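>>> Next input, structure requested:
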Amino acid sequence: MATQLLFYEKAAPVTFKDHGDLSVKTGGTYGFARNVNSVPLTAVEFSAAAAAYPIVFAGEGDAVMPAVILGARAEENLFVDEDGRWSGSYIPAFVRRYPFVFSSSDEGKQLILHVDESFEGCNRAGLGERLFDSSGERTQYLQNLLRFLQEYQGQFARTQAYCKRLKDLDLLQPMQAQFRIAGGEERSVSGFHVIDREKLKAVETDVLRQMFDTDELECTYLHLHSLRHFNDMVQRLAGSSPEAETGTDDGDAAATDAAEPADETV
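Now for the predicted structure:
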């Protein structure tokens, strides 16, 4: 459940010299995300994402971030079909920002916009949206894109603060999801954490109030509620077969019976 650049293969800094005639056509396919079983999530997305996917916490140390689980094994995304269409009710911002991404320099003081030149929608035939006009100025599309990525970067920083609080309170515990589908095949997803319900109950009232005021408590309950979607994943795996079952090995953390950016200046 790595949360690195995932589907980015050839990210290059956006410049007029290299991309003055580049156009980008997005939204037609999400085939680039077909081989990832999780993607990072920011806290502001919890409400929408919790309605469709299990939300967990992936990574170690200061690199812990929320993520949505998309598949029951490595290189499997159950929400992208053979034609590259996304079948989930919500598309995470990490996916929507592709093929663009920020990288940081000068110890994070400067953000540099990159584009994955390997993306099939990148072209020099005028299909989609231009990044620069003929005089070298940013197009409205690029301006809007930069605002979107700046907002994403701000939400990413706020999400890091939320994860730090969870770690400081020692609320995260390891979890493994196990799946049994028709025919007896078994799969498992591990390497992530969930919030320990019992430890959450023991958090002091003044800290809970702080979490309530910052919407962190709401995110916490949305995360816990979202874990029920591990059962939905079994249905996607087995075509709603009654023989499919799911289980978790963390006790109360996800008690069910049947059953992981960085990156402006151009």
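>>> When you work out contacts or count neighbours from here on, use the C-alpha atoms and nothing else.
Fine.
>>> can you give me the helices in this structure?
Ranges of helices within the chain are 16-19, 46-49, 93-96, 140-168, 197-201, 205-213, 216-226, 229-238, based on DSSP state H.
>>> which helices and strands sit right next to the last one?
If you count contacts as 3 or more C-alpha pairs under 8 Å, 6 or more residues apart in numbering; DSSP states H and E, helix 229-238 packs onto strand 172-180, strand 245-248.
>>> could you check the angle strand 172-180 makes with that helix?
With axes from the mean of the first three to the mean of the last three C-alpha atoms, to 10 degrees applied, the angle from helix 229-238 to strand 172-180 works out at 30 degrees.
>>> one more to line up against the first:
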Amino acid sequence: MARYVALSKSDHRDSGLVAASNRHALTQAVVPVVAEELFQVLPTMPVAFVRASDDAPYELVALQSLQPGVNVYVHTNGRWIGGYRPAWYRSHPFRLVRDESGTRRIVCVDEESEAFEKDAGPDAVRLFGMDGEPTPKTRDLMTFLEKLEQSREVTQALVNHLDEAGLIVPWKISASNPKGEGGHDVNGVYHVDEAAMRELPPETASRLLKNGALSIAYAQLLSEHRLQGLVRLYELRAEANKQAKPADDVDLEALFADDDDDDLKF
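Below is the predicted model of the structure:
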């Protein structure tokens, strides 16, 4: 279980990072994404909206499963098999967290992550140098986190515009296992109401076009055909679990014919 604590030179002077798997993402059915990376996300993942409660704002996410507690883009051995890896995962094991006053963001690290070593071994990339200052790697990570947070805030504002225009509605999805059995409705997932978008008053449509919110709306709608890819990944996951097909051999270009796995760099 994640245990985020504030990164500090006093507590983490001897700490470092090591190569690790993606097991921390194994049970995540959705992952937050930002508008800036949608071009990379769309080739392999459906995009949707979720909310923590009825009065909470909608959040832009990529769907990684139609069942809770499952991520079909991560092999059970922890290897990522989904092509592009969203920025949220690439920031692991770090997060920017607001302090108690809510006015300042603090870099925190998950001390329970297998990528983190409190007492760094010889193969670890140190977080602080001998002088107690952040290493170039740590400074790069801090810059990445700041840019990701800025992109998240911009994305959230655009999603809020779509909501205010009445364009986000429940997405009726029915799912079954790879054998076509055990069908169930997927709840708590939302998408853009395409019919309502076509009927927007000209001034509203113009405003959403100028502020960039319509770009997210179109991207979400275009991504919906990726739902079938989730079903096929269920099948590949089942094969890989039986060692009939190693995760390394999964051919995403064949699975998603128009795949583009360019890395997003903030």
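>>> I'd like the TM-score for the two structures, please.
Overlay of the two chains. TM-score (TM-score structural alignment, normalised by the length of structure 1): 0.82; 233 aligned residues with a C-alpha RMSD of 1.9 Å.
>>> ok so, going back, now the helices and strands packed on helix 229-238 of structure 1 in JSON lines, with mean neighbour count and distance to residue 116 of structure 1?
Formatted as JSON lines, those follow (neighbours: other C-alpha atoms under 10 Å; distance: least, C-alpha to C-alpha, whole Å):
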{"stretch": "strand 172-180", "mean neighbour count": "19", "distance to residue 116 of structure 1": "33"}
{"stretch": "strand 245-248", "mean neighbour count": "21", "distance to residue 116 of structure 1": "37"}
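>>> Of all the helices of structure 1, which one is nearest residue 185 of structure 1?
Shortest distance between residue 185 of structure 1 and the helices of structure 1, using C-alpha to C-alpha, is found for helix 229-238: 10.2 Å.
>>> which residues of structure 2 does the closest one align to?
Counting by TM-score structural alignment, helix 229-238 of structure 1 falls onto residues 226-235 of structure 2.
>>> Likewise for stretch 43-52 of structure 1?
Against structure 2, stretch 43-52 of structure 1 falls on residues 35-44 (TM-score structural alignment).
>>> Run the chain-centre distance for that stretch.
Distance, stretch centre to chain centre, for stretch 35-44 of structure 2: 10 Å (C-alpha atoms, centre = their mean, to the nearest Å).
>>> Show the end-to-end separation of it, please.
16 Å (C-alpha to C-alpha, to the nearest Å).
>>> tally of neighbours for residue 144 of structure 1?
Neighbours of residue 144 of structure 1 under the rule other C-alpha atoms under 10 Å: 12.
>>> residues contacting the aligned partner of it in structure 2?
Per TM-score structural alignment, the equivalent position to residue 144 of structure 1 in structure 2 is residue 140. If a contact means C-alpha atoms under 8 Å, 6 or more residues apart in numbering, then residue 140 of structure 2 has no contacts.
>>> gap between residue 140 of structure 2 and residue 134 of structure 2?
Distance, residue 140 of structure 2 to residue 134 of structure 2, by C-alpha to C-alpha: 10 Å.
>>> For burial, what's the neighbour tally of the closest residue in space to residue 88 of structure 1 that isn't next to it in sequence?
Setting aside the residues directly before and after it, residue 88 of structure 1 is nearest to residue 79 in space (C-alpha to C-alpha, 6 or more residues apart in numbering), at 5.7 Å. If you count neighbours by other C-alpha under 10 Å, residue 79 of structure 1 ends up with 22.
>>> Likewise for residue 188 of structure 2?
Look at residue 188 of structure 2: counted by other C-alpha under 10 Å, it has 14 neighbours.
>>> Also the one 4 residues further on?
By other C-alpha under 10 Å, the residues close to residue 192 of structure 2 number 23.
>>> roughly how far apart are the counterpart of it in structure 1 and residue 168 of structure 1?
Superposed on structure 1 with TM-score structural alignment, residue 192 of structure 2 falls opposite residue 195. Distance of residue 195 of structure 1 to residue 168 of structure 1, given as C-alpha to C-alpha: 12 Å.
>>> for residue 247 of structure 1, same thing?
Here residue 247 of structure 1 is placed at a distance of 28 Å from residue 168 of structure 1 (C-alpha to C-alpha).
>>> same deal with residue 226 of structure 1?
23 Å.
>>> more neighbours, those two?
residue 226 (22 against 10).
>>> That one reaches residue 53, doesn't it?
Yes - at 6.4 Å, residue 226 of structure 1 and residue 53 qualify as touching, with contact defined as C-alpha atoms under 8 Å.
>>> hmm, what's the outermost residue in structure 2?
In structure 2, counting by C-alpha atoms, centre = their mean, residue 131 sits farthest out from the average C-alpha position, at 35.1 Å.
>>> Quickly note the distance from the equivalent of residue 160 of structure 1 over in structure 2 to residue 50 of structure 2.
When structure 2 is aligned by TM-score structural alignment, the residue opposite residue 160 of structure 1 is residue 156. Separation of residue 156 of structure 2 from residue 50 of structure 2 (C-alpha to C-alpha): 12 Å.
>>> anything in contact with each of those two?
With C-alpha under 8 Å, 6+ apart, residue 156 of structure 2 and residue 50 have common neighbours 59, 60.
>>> Provide a list of residues in contact with residue 137 of structure 1.
By C-alpha under 8 Å, 6+ apart, the contact set of residue 137 of structure 1 is empty.
>>> would you list every one of the strands in the stretch 1-150 of structure 2?
Here the stretch 1-150 of structure 2 has its strands, by DSSP state E, counting those that start in this stretch, at 4-6, 16-17, 30-32, 47-50, 59-63, 94-98, 105-110, 116-117, 125-126.
>>> of those, which approaches residue 218 of structure 2 most closely?
strand 47-50 (10.5 Å).
>>> Distance from the closest one to the middle of the chain?
Centroid separation for strand 47-50 of structure 2 versus its chain: 11 Å, with C-alpha atoms, centre = their mean.
>>> go on, stretch 136-144 of structure 1?
Here stretch 136-144 of structure 1 is found 26 Å from its chain centre; the criterion is C-alpha atoms, centre = their mean.
>>> Please dump the helices and strands packed on helix 229-238 of structure 1 into a markdown table; it should also carry distance to residue 153 of structure 1 for every row.
Conversion of these to a markdown table gives the following (distance: least, C-alpha to C-alpha, whole Å):
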| stretch | distance to residue 153 of structure 1 |
| --- | --- |
| strand 172-180 | 24 |
| strand 245-248 | 33 |
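>>> Figure out which of those is closest to residue 187 of structure 1.
For these, proximity to residue 187 of structure 1 was assessed by C-alpha to C-alpha; strand 172-180 is nearest, at 5.0 Å.
>>> now the closest one against helix 140-168, angle please.
Using the same axes, to 10 degrees: strand 172-180 of structure 1 against helix 140-168 is 110 degrees.
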